[in-house]
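Enquirer: need a 3D model of the following:
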Amino acid sequence: MIRLYVRKRLHGPGGDFLLDVELEVSDAEFLLIFGPSGAGKTTLLRIIAGLEKPDEGYLEVDGEVWHDSKRGINLPPQKRDVGFVFQDYALFPNMTVAENIAYGMKRKDPQKVLELLRLAKMEALKDRKPSELSGGQKQRVALLRATAREPKLLLLDEPLSALDQETAIALRDEIKAFQRKYRIPTFMVSHSIEDVLRLADRVLRIENGRIKAFGTPREVLFSREWSPKFSLTGVLLEKVCVDVACILSIAVGSELVQVVVDKKTAQELSVGDTLLVSTKAFVPVVKKLHSPHLNT
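Expert: Predicted structure coming up:
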């Protein structure tokens, strides 16, 4: 069981706000932390890892207290049993794939390294350096390295955001398979609806540092107030308005989708926004998830 309580004053696009999160997560659960940019998602991961300190908080993992602001307990990162996968892979360029995976293992075990490589179908690449790998292969190595530590908690910070759609689909399956096989409680930050639906046991939706929803993917995404028949995410490429309606051209993966909306809805949208498109009784509904114009 993981018990977490965090309060920390942050500065975002709209000014100062308070990250205020309290939750409990059961063993081997995959929790996906979802929400707009600047909501405090990555900061929450860094606090759990000990890379940042909350203004006030408590963190207990598997019966061990890692942080308690009232008692002055704050274990440093090296004493927290976590595996952290960063967006930029953070591999050691001078080490081979096998050496990167073995780095940080509590007990050096070449057979365990080979077992992990076989599971990821990367055994033939064990002697290569990171510079010789594709983006998807680097992310696999980062995931294997974090798993090889046999951590009490696995933290993933948007691990698929820099990958193409085809690679991301394959890696989602591998992440889920590894997490299930090794039964490691996992917290993952993502903006992707696909990640929510394919990976999460439960979803924590955060906006401006506050919990807006916490539950299963369907409970969070398909609430009573917004219950779509289908949904997809994409980036707004073009907006053309004629009379009272506007045509939105939206990139969804490698496909282009066009949706007609009223002018009032279109006025709130800008080229580059990430949109969620769904239907209510066969009427398209467009909802902005986040905007690059608000990123820090």
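
Enquirer: alpha carbons only for contacts and neighbour counts from here, please
Expert: Will do.

Enquirer: what's the following helix or strand after the longest helix along the chain?
Expert: Ranked by residue count, the top helix of the chain under DSSP state H comes out as helix 165-182. Beyond helix 165-182 in the direction of the C-terminus, DSSP states H and E gives the next helix or strand as strand 186-190.

Enquirer: from the contact counts, what lies against the helix or strand that that next one is followed by?
Expert: Next helix or strand after strand 186-190 toward the C-terminus (DSSP H and E): helix 193-199. Counting contacts by 3 or more CA pairs under 8 Å, 6 or more residues apart in numbering; DSSP states H and E, helix 193-199 packs against strand 30-34, helix 165-182, helix 217-221.

Enquirer: now the other sequence, so there's something to compare against:
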Amino acid sequence: MQHRQGALAFDAAFNLTEPWTVLFGPSGSGKTTILRAIAGLMRPAAGRIVLHGATTTTLFDTAAGISLPAYRRGVRLAAQVAALFPNMTVRQNIAYGVPAASAEIVDEALQRFRLTGLADSMPWKLSGGERQRVAVARAATSAITVSTGSLLLLDEPFAGLHLPLRDELLDDLRSWLAAKKTPVLSVTHDVGEAFQLAAEVIKFSDGSVLEQGPVETVLAEERTRLLDQLSRLQQRQ
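Expert: Model prediction:
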């Protein structure tokens, strides 16, 4: 993908080869723009985006003149800000876009995301963290039930949660999506989160891919630096 956004020039190319891939980089490096381009929420200046699943679908290709609208892509996005339907309950939000034949997946999502007791609540009654969980549950259930190839995009949707709950939800989500064979591309700048997921990592900076591979290799330097910082903090206490 080639694109320019303000002073940031994108020249990014990568393949997703593992069930869960983490796009890792500092704030402002262009990670969210990459997700938006894949989801069809913005149009790159040039490039090609292909989704491989039961069938291979070209989502975007400037050379071939292809640009599928977002609603025709088997891609679902949970962003940093939870945009829920204000006139729908939690259950109705999660069920949006789920085929009637797959209705049982909604109950499964409510349980996985600790939302069963809030199923009949309206969004305005929820805390910020609860709204985020509903948004992720909605995107995940929709991606799982796409009939052709699908991809779930996560743009740091758990960033505002307490760490124990975030870690628990990530573990549950990873096992659930792996069982449903739904691939994930998630964004983070949190080294601990990347290691917890034990995922393939794409290190991203200034609109370009710097390195791709196992988290233990790609983020070894960042992990060492983080452990050193924690050690110094403990020594001061």
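
Enquirer: tell me which residues of the longest helix of structure 1 come out buried.
Expert: By neighbour count, and taking 16 or more other CA atoms under 10 Å as the criterion, the buried residues in helix 165-182 of structure 1 are 168, 171-172, 174-175, 178-179.

Enquirer: repeat for stretch 44-60 of structure 1
Expert: Using 16+ other CA under 10 Å as the test for burial, stretch 44-60 of structure 1 gives 44-50, 53-54, 57-60.

Enquirer: corresponding residues in structure 2 for it?
Expert: Following TM-score structural alignment, the partner segment of stretch 44-60 of structure 1 in structure 2 covers residues 34-50.

Enquirer: so what's the alignment partner in structure 2 of Leu153 of structure 1 closest to, chain neighbours aside?
Expert: When structure 2 is aligned by TM-score structural alignment, Leu153 of structure 1 is paired with Leu151. Closest residue to Leu151 of structure 2 apart from its sequence neighbours, by CA to CA, 6 or more residues apart in numbering: Val75 at 4.8 Å.

Enquirer: hang on, isn't that neighbour packed against Leu152?
Expert: Yes. In this structure, Val75 of structure 2 sits in contact with Leu152. The criterion is CA atoms under 8 Å, and the distance is 5.9 Å.

Enquirer: so what sits against both of these two?
Expert: Taking CA atoms under 8 Å, 6 or more residues apart in numbering as the contact rule, the neighbours common to Val75 of structure 2 and Leu152 are Ala143.

Enquirer: what's the closest of the helices and strands packed on helix 193-199 of structure 1 to Met95 of structure 1?
Expert: helix 165-182 (22.7 Å; CA to CA).

Enquirer: closest one to Leu10 of structure 1 among the helices and strands packed on helix 193-199 of structure 1?
Expert: strand 30-34 (17.4 Å).

Enquirer: which part of structure 2 lines up with the closest one?
Expert: In the comparison with structure 2, strand 30-34 of structure 1 aligns to the range 20-24 (TM-score structural alignment).

Enquirer: which parts of that stretch are buried?
Expert: Burial within stretch 20-24 of structure 2, assessed by neighbour count using 16+ other CA under 10 Å, is assigned to 20-24.

Enquirer: chain center to it, what's the gap?
Expert: Once both centres are worked out by CA atoms, centre = their mean, to the nearest Å, stretch 20-24 of structure 2 turns out to sit 8 Å from its chain's centre.

Enquirer: for it, give me the average deviation versus structure 1.
Expert: After superposition onto structure 1, the average distance of stretch 20-24 of structure 2 to its aligned residues comes to 0.7 Å, using mean CA distance after the TM-score superposition for structure 1.

Enquirer: which SS class is the residue nearest the centre of structure 2?
Expert: For structure 2, Leu154 is the residue whose C-alpha lies nearest the centre (CA atoms, centre = their mean; 1.4 Å). Applying DSSP: H, G, I helix; E, B strand; the rest coil to Leu154 of structure 2 yields a three-state assignment of strand.
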